Every structure is written in C-alpha cells, then in structure tokens.
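S.K.: please find the sequence and the predicted model below.
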Amino acid sequence: MNMPTPEYHDVLIAGAGPVGLLLACELRLAGCSVQVFERASEPTTPLKRAPFGLRGLSVPTIESFDRRGLLAALKARIPGREIAAAAPWMKDERRPGGHFAGIDFFMDRIDQTQWRYRLPHSAAPMAADLESIEAVLTDRAEELGVTIRRGLGVSGVEVADDDVTVRAGEETFRGGWLVGCDGARSMVRKAAGFGFTGTDPEFTGYFARIELADAAMLEPGHHDTSNGTYIFDLPEMIRMVEFDGGACHRLQPITRDHVQAVLRRISGTQMEVTALGLATTWTDRAYLATEYQKGRVLLAGDAAHIHSPLGGQGLNLGLGDAMNLGWKLAATIRGDAAAGLLDSYQRERRPVAERILDWSRAQVALMRPSRSSQALRAIVRDLIATRDGATYFAERVWGAGLRYDLGERHPLVGRSVPDFELADGTRLDDHLRTGGGLLLDFDSRPTLRMLASRWRERITYVACAAKERLGLSAVLVRPDGVVAWAGETTPDDQDVHEAASRWFGEPQETLRAS
C-alpha cells in the first residue's frame, strides 16, 4: 500500500511556545510556508497565567514586538489586575527596576544618560503573562497563514541533503528545514544529535500557592537564611530555594507535606501549611548547545540553552533567537542570502547565551547559604545601591547594552536601532512592520536613494529628518532592527554598498545581469 506523500513546507517548527510562534511569524512575513507542531494539546494552562506565568520583558523584546506591530495588542490583552496582584512591587513608591540574586536596583538610581543611543521615549521593561504573549503571537501567526497543529510531539527526525522528515504523533511532516523550539527537553535536539553541555544544578526552587495556619508567623518579603532563601508575598504566594543539588525537581510529587518540610527547614519556623494549591519547581541547571545548526536542523530558545529563571532572562533570550534567525533563514530559502548569512545566527546568538548563563551562575553564587557567599552578597548590595552600579545592572538585566560584534567601528553598529521620531510624524519602528531592511537617510541624498533601489525588494529607503538624530547622517538597519551601518558625516556610498551586500546579498541588478 502506497503511503501518501507528506505535504511540504519551507520550514517545520517543533514547539508552539512564544519562541516557535514568533519565529513562525517572522518566516511567514518573509513569504515562507511554515508548519508548527506542538506536543501539548491545549494552548493554555494555569502555569501560563499570572502569577506563575508572569515574565519580565526586556528592552530588545519590547522593541521587537513594537517593530512588528504587536506591542499594542499585547498591552491590550495583559490582565492588569492580575499582573498588579502578582507583582506588588509595581505599586511601590520607590519602584525596583529589576534585581540580581534578589537584590533590587531602583529606577531612581539608574542613569540612562550613560546609554548614548537611548532616546528619552525608548522602550522600558514591562511585565506580561505567558498566556497573553502566546495568544497575541498565535493570532498573528494564524493571520499570516501559519499552520499550527497541537497534540503532536516529535518522535523521529530524518535529515537528508535537501530536506527534513519529521515524525510527530502518528503523522509525518516534510520540509526544507527544521527548527527545534521544543523546550529544555527538546526531542529535536536529541534526535538530531546536538551536543548539550554545562553545569548541573545546586538547588531546587519552589513557587507555590499555600494556605498557612498562622500567616502572621511568617514575615513577608525576601529572606536569606542559613538553609536557603524564601520570599513570602501576602496572602498566599511562597517562593523558596533549597540547596539540595536539584534533588526534588521533577523527581517526586510536590505535596503539602513536602512543601511544609522545606519551608520549615529554610525559615527555621514550625509553620503549618494547611493547604497546597498550584505549585511548580525549577533548578539552576545551566546547559548550552554546542552548536545551533546541524545541516538543515536548527535550535532556538530553551532547546538551545537552559538556565535558572533568576532575573527573567530565559524568555527574552529565546525571543531574541527567533528575531535573529527568522530573516536569515528566510533569505536562505529565497536564495538571495549573503554568503555565510545563516552561519551568523550561531556566531551572534551563542555568545549572548553564554553571557546569560554565566549571569545566572553568578546569581547562584551569591545565594548560597555560606558565610563567604553572604559576605560577597553584602558587597554587591552596596555596589548595586550606587548610581553607576544600578545603571550597570539595569543595562545587563534590561538588555539595553546588547551589541553584536559585526566588525564595524561605529559604536551603534550591532546595537538595536533607536526608535527615531521622524519629522513626518512616524517613528522608525513604523517602517519595520513588514520585516524588511531599512536605509534611513536624514539628509535625503539622491545617491543613497539610488543605492537602496538596487535592493528595493529587501531594503526600504526612508528620507526624513528626525526630532533627534544623535549626530547621525544615515543608518542601515537589518530586518531584526540591528544597525548594520551608521554614518555621522556624509556617507561614502561604497561603504553603504558593502554593508548592504554583506547583509542583504547581491543587488538585484547584479542578479539580473548574471
């Protein structure tokens, strides 16, 4: 009996979480056909809602959502009352801007003037729940024509020279490329034979809704003890860290008796937990894929890197992968990619993950219940309270200092392009909605217009003055919002041409001539 030939898609994506969905949107925006399959049969769970699903969104993430016209939809969907209840610090008179190992840095100590290319109206971090993030991305993906199949987990991968065949559930899928966005226990990563190395966990973390016989016995707030850390948010939320080598993460049921025993050990009290609601565990295991691509298989998000959720870096790291990979993979599929473009995905994103994993490990070092760690913690607390200290930590936690090494001398190259307010009433982000590149010319030079026309299907030319141009004459921007070239004086057309060729491939005139 002849089996039907599976329908072909340019890209198969395993995982319909935020990373897989954003990647699907980016690829579809560029005209690729995309099939997404997800192991979970239902898109929502209580763990995706606040407070358990609450996530801090970094500056690069918010900028990416704004550039694709998704930010307003996300803000409209976020359940404000639930977010406020899950993050009571948002109502504090002196508002924290984030934390490092539980040590807050405050908004009034952050000196944003130290960030040369940050405009006054630039994006600021915000909180959102996973359910809202995924709903907005699902709506956009379906609007763009992405096919999403749920209840199908990867069980096999076969990679050939020209395509990839995936077995998911009882079905077979075929595509030109496969991207694993299927989480920390990625079947794509395992099936395709990617290396995955790092450091094993030192602790088990707990996040639970509890009822106490006498809540007055437990002081609210953050507490470091000789046995670990606990954070009690009235009236019923408890977070705990116990340095047990990760022994209790997914290895035994989270029962009322177990949570009570851990709370008693860490707090040094005889608290009675009368009821246990929703609860989850996590660890500080920090692992990184040895490579992000093997032939026609790529990894993104938690499939490529895992670490503790301290500081809220994981989701943002994965969404950054999706923005970086989408346009590069699409250009490769179209056949107009610059030489080595897809290789730059790993070259740019893996070092970012390495830094985040070490950032996570450094926080663990400060949280250990030892005298030396607590002594170091006191020093870091003093440093983070200074203006320069708070600014440094905010730059790292917010992602405001992210810069890829693109081999260019100008300090803006490799950074996120500022959202210039243009004289025609638009913002720069408005011109990145369609997912193409952008050449912004503040001085309306005919030579730059002619140059951009050679890549007219890949680069939009915008000639317009700006309210504040930061001393620039023109900037060339990649589809992911990263500056590829910047000039402060009359630009050398050859320099712009070389930068455009490097990131957008050969100009159309050359392609037609060949």
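M.R.: Happy to help now that I have it.

S.K.: switch to C-alpha atoms for all contacts and neighbour counts from now on
M.R.: Noted.

S.K.: ok, the residue nearest to Arg296 when sequence neighbours are not counted to Met323 distance?
M.R.: Of all residues not flanking Arg296 in the chain, Trp177 sits nearest, at 5.0 Å (C-alpha to C-alpha, 6 or more residues apart in numbering). Taking C-alpha to C-alpha, to the nearest Å as the measure, Trp177 and Met323 are separated by 17 Å.

S.K.: ditto for Ala466
M.R.: Taking C-alpha to C-alpha, one finds Ala466 at 26 Å from Met323.

S.K.: more neighbours: these two, which one.
M.R.: Met323 (24 against 19; other C-alpha atoms under 10 Å).

S.K.: surely that one is in a strand?
M.R.: No. If the criterion is DSSP: H, G, I helix; E, B strand; the rest coil, then Met323 is helix and not within a strand.

S.K.: picking that back up, surely the residue nearest to Arg296 is in contact with Val164?
M.R.: Yes. At 6.0 Å, Trp177 counts as touching Val164 under the criterion of C-alpha atoms under 8 Å.

S.K.: comparison target, given below:
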Amino acid sequence: MTNDVVVAGAGPVGLFLACELALAGVRPVVLDRLPARSGEQKANGLVGQVVRLLDHRGLHQPLGGTPGAPQPIPRFAFAAFPLELHRLDANPLHALPVPQHRIEEVLEERARELGVTVRRGHELTGFTQDGTGVTVDLHGPDGAERLRTRYLVGADGGRSTVRKLAGIGFPGVTSTDPVSRVAHVLPPEGIRGTENGAYLLPGCPTPFHPYTHTRTDHGVFVLAPLGPDTVMIATMEWGGPPVDPQSPLTLDELRASIHRVTGADVELAPAATPGRYTPRRTVGHNTRLAERYRDGRVLLVGDAAHVHSATGGPGLNLGLQDAVNLGWKLAAEVRGWAPPGLLDSYQQERRPVGERVFMHSQAQTALMSPGPAVTALRALVGELLAHDDNLARIGALMAGSDVRHDTGCPHPLAGGFAPELDLGGSRLAELARTGRPLLLDLTGGGLGLADLAEPWKDRIDAVTAEPAGPAGPAGALLLRPDGYVAWACTPDRADREGLDRALRTWFGEPLG
C-alpha cells in the first residue's frame, strides 16, 4: 500500500502537521525513533501568532485550560528590555504557558482522534524517490522495513536525517558564546520578593523581574516561578571559563555561573516536579537555514528547516506555522486539486519568515552581550521603545503578526492573519475549526457571494454572518486554511472578478 504522506518526527511540529493533513482528508503516517514520548522539558510555552492559530483549531482551551478567545499578555521582553504591551490599544502578542510535553500529549491525542497512525520506535534510515513517490527505509522493533509514500516530510529536528539524506545544505553561523545554562530547581532560600513583583537575590542589589531576561555587567539572569515547588533559573555568559560541551550540567556549575553573572551565592536543589528540565547547557548559538525546503517529493518543516537562538521563544511559533502552511498545500497536491505552484509557495512564504526570526533572535543576543558599547546602544533602544509606535512594531515582530503574504489583493487585510471577529454568537476562530478554506460574507448576505463560491463547495465553506457591534473591517473575507486572508473587499463593493481570481489562484479549478 502507498501512504499519502510519511512524517518523520513526532514532536509538536510533526504531530500538528499530521493533524492538518488528516483534517484535509489525507492519510499520514508519523514515525519517531523514540519508543515513547520523552517527557523531557524543552519549552515552557507558546509565544506569538501560533496561540491564535491553535484557537482556530480548537486547541487553545485543551492546552491553556481557559475558554474563550486568547487574550494578549500585558508584558513581554525583547533583548532584556521590558515590553509594556498593556500601553497599546491593539496589543499583538499572545502567550500560552504550557510545557512541551503537554503540547505533545494534546497534539498526539488529537492526531489519533483524526485517525493518524503514529509509529514509535521506528527510525528512518534511508529513502529513495522517483516520479510517483518515495520509498522509505526504516528500522523498528522487528528489524528492517520499507514504506511507500507519495510524499515524505522531515520534521525530525535540527539534526534532521531527512535533510541530510536529501542533500539539502544547511548553511549558517555557529558561535562559541554565549554559554547558556538552565535548570528547574526548588525555590532557593534567601530569595525574597519586592512590592512590584520583582525578586532580590542574597547579596545582589539588582531586582530581577520574573519570566524575563535581566542583563547585568557580566551576563544575563532569568528566574521564572513555575509553581509552588519549582523555579526555572537560567544564565547566559560571554567569555566565561571553558566548558566541556559533552559533559552534563551540574547544579554546582549553574550556581557558580549565577555568582559570576549576579554576584549572588544561591543554594540550588533539584525540583521534583514531573517533566522538569534535566539541567542543560548550550554552548554558543547555532543559526542555520536550509537552502531549500523542498527536494522533489521530500519537504522539511520546523527545526529540520531552521535552527536559531531560543531568545524570545520563537521556535514553536515558527515551526507550528510552518506545519499549518504546508499541511493544506500538501493535502491539495495529494487530492489532486492544487493549482500550479501552490506547493512551491510553502518555501516562498515560510523561508523569509525564518530569515526574519534569525534577524531578531541574533539582534537580541547582541543587545544582551556585555560591554560599554552595547550599554550605549541599549540606552538608545530603550528610548525608542518608550514610544508606542516602536513598541507596537517590536511586539508584532515578536508575535510574528507582522507577516504579510503576497496574495495579489490590495485590501489592507489581505495577506495577513485573519482578525478576531465576534459574529454575534460565534467567533471567526470557531468557524475555522474544520481546517477548510472559508468564504465569509460579513454583510449578512448582502454581497451575494455564495453563488460565486458554489463551484468550489467540495473544498470551501461559504458562511454568511454579521459582526456584533460596529461594522467589521471588511465586507467579505476569503480565508486560507492557515488563517491568512487570501482576498477581502469593502462592505460597499464586492470585487467579484478579484474573488474568482483568488479562488482559482489558491484553490484550483472548480468542479466540472
């Protein structure tokens, strides 16, 4: 039997891609070399546009535990600068504090509900491709095995076997500084809170605000309470003592780093919380971007396509949006209705976003490094962030909400992620749960667009609604499955020719 798609890697990105493919009527198989989910803590949450994307799939409440629309966060950080986002009339940044092992658990549950086959303990060892598919070589519990698939997707991380076997270059820059150390520990004795919510370390006058980077003269310190019995503590150092990158990080080494960075002597003991970090050290930064995201019938997604600094938490925001961009396009190709060039638009749209994440993550690292020249530069950047327009720009950069795809439509909403709309009893995000393209007439049917979409009824949902309260930002929206607006018009004029062109550009020729 030939499978529709084989996804190598059962991390959050691979599992989410499998869910997207299954929603679109495609049969994916997910492979992972580990016999079970590791449970290791790799990320503490989700930051950015991805939070609203998960709301579009009904996953915000299972992950966050709160009903209703995601709410922007009042504060965040950029390069150890506080971003007071509550000052903005339109705050673009959302976050969801949920550990990665829980993200994987929820996504795997959803994938299995959708009929996805997840085969753990199966390691991809090779593949060959031809004009009709890919033959995948595996090693599993019963030895060697082969699968035939129409497409193969590498979601297997920064050391991607799929990328290497495909011969796709992974150029970039590797640095030896800074050295980052992080662990989950019991709340240390001697740390005390202040009236404004900051913390003071014994012997150190600098207040450290939780959940954010604080730059000192010697590095960066982070303290994040994760519960009554667990605190995450992290440091970043430039020019510190040499370390063996292959040796495990000990709490004594982290304690010494805290002392060098802050001047404080803090006793550390491991937290007993399930899923806590194994103390971890990262030497330098590895910033790399795949030369291409596609080689014939083999594609890359997530960390297999890009690795970068974790500063600002952009990894899952970038990777999960890779997955949703690729999912519907690959499904269209498998099901036979994709217009020419649709699958290639995955790289055209997502690779520049990866480059933008590289830019801001490297800029943040540079702005946190020690030295008087950086201190002077920070003074200037601090002045710029005092102005709301600059604050909004950086907030949108961190969220990824400044991404605009070229859809060929001049409406200001076209190419961006759909706005949150209250449609009088339902939200736009709730209408997007099916993962199908959506033509939304916001005039209560006054534009008469449903007949134009009728020939695409096998792949597009046409909905008539009216926003609650004031008139909406558009008369009608054509939404792609990834939540981005392919076409929009004003309430008083429906560009029917433009809509027909957008339908054919993104969703192929109609039935018949």
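M.R.: In hand now; what should we look at? Model, not experiment: these values are computed from the prediction.

S.K.: follow-up on the earlier one: tell me, what's touching Trp177 and Val164 of structure 1 both at once?
M.R.: Shared contacts of Trp177 of structure 1 and Val164 (C-alpha atoms under 8 Å, 6 or more residues apart in numbering): 296-297.

S.K.: Val499 of structure 2 touches Leu479, doesn't it?
M.R.: For residue 499 of structure 2 the amino acid is Leu, not Val. No. At 11.4 Å, Leu499 of structure 2 does not count as touching Leu479 under the criterion of C-alpha under 8 Å.

S.K.: now the common contact residues for these two.
M.R.: With contacts defined as C-alpha under 8 Å, 6+ apart, the residues shared by Leu499 of structure 2 and Leu479 are Trp487.

S.K.: quick one: Leu63 of structure 2 is in a strand?
M.R.: No. Using three-state DSSP, the assignment for Leu63 of structure 2 is helix, not a strand.

S.K.: and it, what does it touch?
M.R.: Counted by C-alpha under 8 Å, 6+ apart, Leu63 of structure 2 has contacts 96, 98, 102-103, 106.

S.K.: how about Asn324 of structure 1?
M.R.: 345, 349, 480.

S.K.: neighbour-wise, give me the winner out of those residues.
M.R.: Busiest of the contacts of Asn324 of structure 1 [other C-alpha under 10 Å] is Asp480, holding 25 neighbours.

S.K.: what does that one correspond to in structure 2?
M.R.: Alignment note (TM-score structural alignment): Asp480 of structure 1 maps to Asp482 of structure 2.

S.K.: please apply the same query to Ala135 of structure 1.
M.R.: Superposed on structure 2 with TM-score structural alignment, Ala135 of structure 1 falls opposite Glu105.

S.K.: got it, and Arg209 of structure 1?
M.R.: Using TM-score structural alignment, Arg209 of structure 1 sits opposite His184 in structure 2.

S.K.: and the helix or strand where Gly277 of structure 1 lies, how far from the chain's centre?
M.R.: If you go by DSSP states H and E, Gly277 of structure 1 is part of strand 273-283. What separates the centre of strand 273-283 of structure 1 from the centre of its chain is 27 Å, taken as C-alpha atoms, centre = their mean, to the nearest Å.

S.K.: packing partners for that strand?
M.R.: If contacts are counted by 3 or more C-alpha pairs under 8 Å, 6 or more residues apart in numbering; DSSP states H and E, strand 273-283 of structure 1 sits against strand 204-212, helix 256-267.

S.K.: quick one: contacts of the shortest one?
M.R.: Under the criterion C-alpha under 8 Å, 6+ apart, residues 52, 236-249, 271-284 lie in contact with strand 204-212 of structure 1.

S.K.: buried members of those into PyMOL, please.
M.R.: The PyMOL selection below is limited to those of these classed as buried (16 or more other C-alpha atoms under 10 Å):
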select buried, resi 52+237+238+239+240+241+242+243+246+248+249+271+272+273+276+279+280+281+282+283+284
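
S.K.: hmm, Ala465 and Asp422 of structure 2 touching each other?
M.R.: No. Asp422 of structure 2 is beyond contact range of Ala465, at 9.8 Å (criterion: C-alpha under 8 Å).

S.K.: count the neighbours of Tyr8 of structure 1 for me.
M.R.: 17.

S.K.: residue ranges of the helices in the stretch 401-512 of structure 2, please?
M.R.: In the stretch 401-512 of structure 2, the helices defined using DSSP state H, counting those that start in this stretch lie at 428-431, 450-453, 496-507.

S.K.: give the buried residues for the second one.
M.R.: Looking back up the chat, that one is helix 450-453 of structure 2. By neighbour count on 16+ other C-alpha under 10 Å, the buried set for helix 450-453 of structure 2 is 450, 453.

S.K.: can you check the last one too?
M.R.: By neighbour count on 16+ other C-alpha under 10 Å, the buried set for helix 496-507 of structure 2 is 499, 501-503, 505-507.

S.K.: tell me the one among those residues nearest to Leu249 of structure 2.
M.R.: Proximity of the buried residues of helix 496-507 of structure 2 to Leu249 of structure 2 (C-alpha to C-alpha) peaks at Trp506, which lies at 49.5 Å.

S.K.: so how far is Gly483 of structure 2 from that closest one?
M.R.: 13 Å.

S.K.: Phe507 of structure 2 now?
M.R.: 14 Å.

S.K.: coming back round to it: so which of the helices of the stretch 401-512 of structure 2 comes closest to Gly25 of structure 2?
M.R.: Once those are compared by C-alpha to C-alpha, helix 496-507 is nearest, at 15.1 Å.

S.K.: and the longest helix anywhere in structure 1 against structure 2, how far off on average?
M.R.: Ranked by residue count and defined by DSSP state H, the top helix of structure 1 is helix 343-367. In the superposition with structure 2, the average deviation recorded for helix 343-367 of structure 1 is 0.6 Å (mean C-alpha distance after the TM-score superposition for structure 1).
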